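>>> Here is a sequence with its predicted model. Questions after.
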Amino acid sequence: MASNEFLSSPESNAARATPSRRRGQVELRRGQIKEPQSDSYLLDSGGGNHFTKTDPWRVLRIQSEFVEGFGTLAELGPAISVFGSARTPRDSPFYAMGEEVGRRLVEANYAVITGGGPGAMEAANKGACEAGGLSVGLGIELPFEHGMNEWVDLGVNFRYFFVRKTMFVKYAQGFIVLPGGFGTLDELFEAMTLVQTRKVTSFPIVLMGTEFWAPLWEWVRGSLLANGMISAKDLDLVHLVDDPAEAVRLVQADTASHKSP
């Protein structure tokens, strides 16, 4: 029989003769069979911290960050994520803008979520805290920042940017974006991509400070749209405003229009 001939072929016999060992769902052969057993890693106290620097261990840490974030924020209620530069000085008009945004969001019955750092993030947290609302900070481990700002009531620190960004989106009904740098742009364009691709729906995005953002938006219009990289309706994903009251009104109107009957 042809099938029996295949099973008894020299290649098949050689494969069966190759030493192998199972490690959970993984099968090890040849040189990989010399890898220590999982129990050896677990029971060998003289191995130092090698395992904590491997990818499987990182997966567990990533999982633990998701669990911690989900568990902490699950009962948060309606919230808006506010982004902006950590370098915004306290005497900047952008800082004052952030404070007012935070205050008005609380008056509209939203919690305020920021990255928990200084600058524009601190401003929004301060405005929310002083207005008597819930002020949330989602921090990230960075070499040049110094923990949560003093106005954060509920703070969660993360090692991994992508876990943190998931929390910003999952537990917010929209974004208000103050002037900022690369980190702010990263969060902005990720949010725009998620809305454009319909990974999230009913998610208003408001840019505060038309003079600051106008050159970027002109580039989007003059380069991306003009060259067919986006469609005209994609420009409607974002609102540009200067008035904090208008910013809050826009997120309220958008979320209200998509509520289930």
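Now that the structure is in, tell me what you want to look at.
>>> CA only for contacts and neighbour counts going forward, please
OK.
>>> next helix or strand past the helix or strand containing residue 113?
With elements taken from DSSP states H and E, the one containing residue 113 is strand 111-114. From strand 111-114 onward toward the C-terminus, using DSSP H and E, the following helix or strand is helix 120-130.
>>> mind listing what's buried in that next one?
The neighbour-count check on helix 120-130 (16 or more other Cα atoms under 10 Å) flags 120, 121, 122, 123, 124, 125, 126, 127, 128, 129 as buried.
>>> Relative to the whole chain's centre, how far out is it?
Remark: helix 120-130 is offset 20 Å from the chain centroid, using Cα atoms, centre = their mean, to the nearest Å.
>>> Kindly report the same for stretch 61-77.
Relative to the chain's own centre, stretch 61-77 is displaced by 12 Å; criterion: Cα atoms, centre = their mean.
>>> ditto for stretch 130-143
Centroid displacement of stretch 130-143 relative to its chain, using Cα atoms, centre = their mean, is 14 Å.
>>> what sits up against that stretch?
103, 106-107, 109-117, 125-126, 128-129, 147-148, 151-161, 164, 168 (Cα atoms under 8 Å, 6 or more residues apart in numbering).
>>> and those, which are buried?
Those of the contacts of stretch 130-143 that meet the buried threshold are 103, 106, 110-117, 125-126, 128-129, 147-148, 151-158, 164, 168, by 16+ other Cα under 10 Å.
>>> What's the separation between the residue nearest the centre of the chain and residue 2?
Of all residues in the chain, the one closest to the mean position by Cα atoms, centre = their mean is residue 165, 0.5 Å from it. In this view, residue 165 and residue 2 are 56 Å apart by Cα to Cα, to the nearest Å.
>>> and the comparison structure, right after this:
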Amino acid sequence: MAPNITPDPEKARMLRGPVLLRTEGDKKTTYDQRLLELGADHDWMHADPWRILRIQGEFVAGFDALAAMPKAVTVFGSARIPEGHPWYELGCDLGRAIADSGYAVITGGGPGLMEAPNRGAHGADGLSVGLGIELPHEQALNAWVDLGLNFRYFFARKTMFLKYSQAFVCLPGGFGTLDELFEVLCMVQTGKVTNYPIVLIGTEFWSGLIDWIKERLVTDGMISERDLNLFLVTDSVEEAVSFIVGCHREMTDGRLIGADDEYTPVHEVREQAGHR
């Protein structure tokens, strides 16, 4: 069940990326869209070089804010699942279990199945991190984020997920969740990142996709059968977290060896964030 608590109004919450504003209505375009659409800016030949500095600034802000991160698990999931839904409750349980196992919880910082793991981690006194993104429709960081950044560019945000996480869990979700899942699978498969554990929670939800992967991708030789071992599918929060912890016991990545000594304690990460 979701913790029966409310965010502390006195708790400092801040963004070190773009300014967070209360606005009305939808944005006409986003920074990503204006970057990728060649004709979007009348004076694009002069504007694009300045965009490089803005992109650079997002990387600098992200690296600066997350440099002292403890070991962490990123949770992906739909923004459209409301509080009270069984998947939302599952997300809260997952965030709590991850925090209880000594990890920070990183999400996309939005509502739904991003909010739920942040909420669970917050309730367990773990570090709850949100990496938000500018979208055409308004989406603010949820109230359960302790350490939050808001990005203009998807690729900068995705780098932070990959760089500062040592495991990935996918709750049910839409195109965004699928995009994040397959990017992580691709990066692990190709050796671009350490072979970190990947878990899909919701056997019924994911079954059709898994069947298609087996029947089409494996059968047609698009991937090898051993690639099916890159992820675990389960309905159990306990099994998911135990799988992650067990994998990490066997791994030799520098971000896991001596992690308890190497990383700044959670309360110090919060304090540092408040003084930047």
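Right, received. Where do you want to start? Nothing here was measured: the structure is a model prediction, and the numbers come from that model.
>>> hmm, back to that, out of the buried residues of helix 120-130 of structure 1, which comes closest to residue 213 of structure 1?
Residue 213 of structure 1 lies nearest to residue 120 out of those, by Cα to Cα, at 15.5 Å.
>>> Report the contact partners of residue 213 of structure 1.
Residues in contact with residue 213 of structure 1 (Cα under 8 Å, 6+ apart) are 179, 207, 240.
>>> The first one maps to what in structure 2?
In this case it means residue 179 of structure 1. For residue 179 of structure 1, the aligned residue in structure 2 is residue 172 (criterion: TM-score structural alignment).
>>> you'd agree residue 257 of structure 2 is in a helix?
No: assessed by DSSP: H, G, I helix; E, B strand; the rest coil, residue 257 of structure 2 does not belong to a helix; its assignment is coil.
>>> Which strand or helix spans residue 163 of structure 1?
In this structure, residue 163 of structure 1 sits in helix 161-170 according to DSSP H and E.
>>> all helices of the stretch 1-150 of structure 2, in order?
For the stretch 1-150 of structure 2, applying DSSP state H, counting those that start in this stretch gives helices covering 31-36, 44-66, 86-100, 115-123.
>>> The stretch 151-261 of structure 1 too?
Going by DSSP H, counting those that start in this stretch, the stretch 151-261 of structure 1 shows helices at 161-170, 182-196, 210-219, 244-257.
>>> in the superposed pair, what's the mean gap between the first one and structure 2?
Pointing back at helix 161-170 of structure 1 there. Superposed on structure 2, helix 161-170 of structure 1 shows a mean distance to its aligned partners of 0.5 Å (mean Cα distance after the TM-score superposition for structure 1).
>>> Would you check how far apart the equivalent of residue 229 of structure 1 over in structure 2 and residue 214 of structure 2 are?
Structural alignment (TM-score structural alignment) places residue 229 of structure 1 against residue 222 in structure 2. Using Cα to Cα, we find residue 222 of structure 2 at a distance of 10 Å from residue 214 of structure 2.
>>> which of those two has more neighbours?
residue 214 (16 against 10; other Cα atoms under 10 Å).
>>> residues in contact with that one?
Residue 214 of structure 2 makes contact with residue 225 under the criterion Cα under 8 Å, 6+ apart.
>>> what's the answer for the one 4 residues further on, then?
Listed by Cα under 8 Å, 6+ apart, the contact set of residue 218 of structure 2 reads 224, 225.
>>> Tell me how far it lies from residue 88 of structure 2.
Taking Cα to Cα, one finds residue 218 of structure 2 at 33 Å from residue 88 of structure 2.
>>> what range in structure 2 does stretch 7-17 of structure 1 sit on?
So stretch 7-17 of structure 1 sits over no part of structure 2, by TM-score structural alignment.
>>> One more: stretch 243-252 of structure 1?
Going by TM-score structural alignment, stretch 243-252 of structure 1 sits over residues 236-245 in structure 2.
>>> What number of neighbouring residues does the residue lying closest to the match of residue 179 of structure 1 once chain neighbours are set aside come out with?
Once flanking residues are discounted, residue 172 of structure 2 sits nearest to residue 77: 5.5 Å by Cα to Cα, 6 or more residues apart in numbering. Neighbour count of residue 77 of structure 2, defined by other Cα under 10 Å: 32.
>>> Please pull up the equivalent of residue 77 of structure 2 in structure 1.
In structure 1, residue 77 of structure 2 lands on residue 84 (TM-score structural alignment).
>>> Flag every buried residue along stretch 222-238 of structure 1.
Buried, per 16+ other Cα under 10 Å, within stretch 222-238 of structure 1: 225, 238.
>>> Can you get me the start-to-end distance on that stretch?
With Cα to Cα as the measure, stretch 222-238 of structure 1 spans 16 Å from end to end.
>>> ok so, going back, may I see the helices of the stretch 151-261 of structure 1 organised as TSV, with distance to residue 7 of structure 1 added?
Output for the helices of the stretch 151-261 of structure 1, formatted as TSV (distance: least, Cα to Cα, whole Å):
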stretch	distance to residue 7 of structure 1
helix 161-170	47
helix 182-196	50
helix 210-219	63
helix 244-257	63
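>>> Read off where the strand holding residue 113 of structure 1 ends up in structure 2.
Going by TM-score structural alignment, strand 111-114 of structure 1 lines up with residues 104-107 of structure 2.
>>> And that stretch, how far out from the chain middle?
Once both centres are worked out by Cα atoms, centre = their mean, stretch 104-107 of structure 2 turns out to sit 6 Å from its chain's centre.
>>> Quick check: that stretch compared with structure 1, mean distance?
So stretch 104-107 of structure 2 averages 0.2 Å relative to structure 1 (mean Cα distance after the TM-score superposition for structure 1).
>>> swap in stretch 238-246 of structure 2?
Stretch 238-246 of structure 2 sits 0.8 Å off on average (mean Cα distance after the TM-score superposition for structure 1).
>>> and of the helices of the stretch 151-261 of structure 1, who's closest to residue 235 of structure 1?
Shortest distance between residue 235 of structure 1 and the helices of the stretch 151-261 of structure 1, using Cα to Cα, is found for helix 210-219: 8.7 Å.
>>> hang on, the match of residue 77 of structure 2 packs against residue 122?
No: the criterion here is Cα atoms under 8 Å, and residue 84 of structure 1 misses it with residue 122 at 9.4 Å.
>>> in stretch 129-136 of structure 2, what counts as buried?
129, 130, 131, 132, 133, 134, 135.
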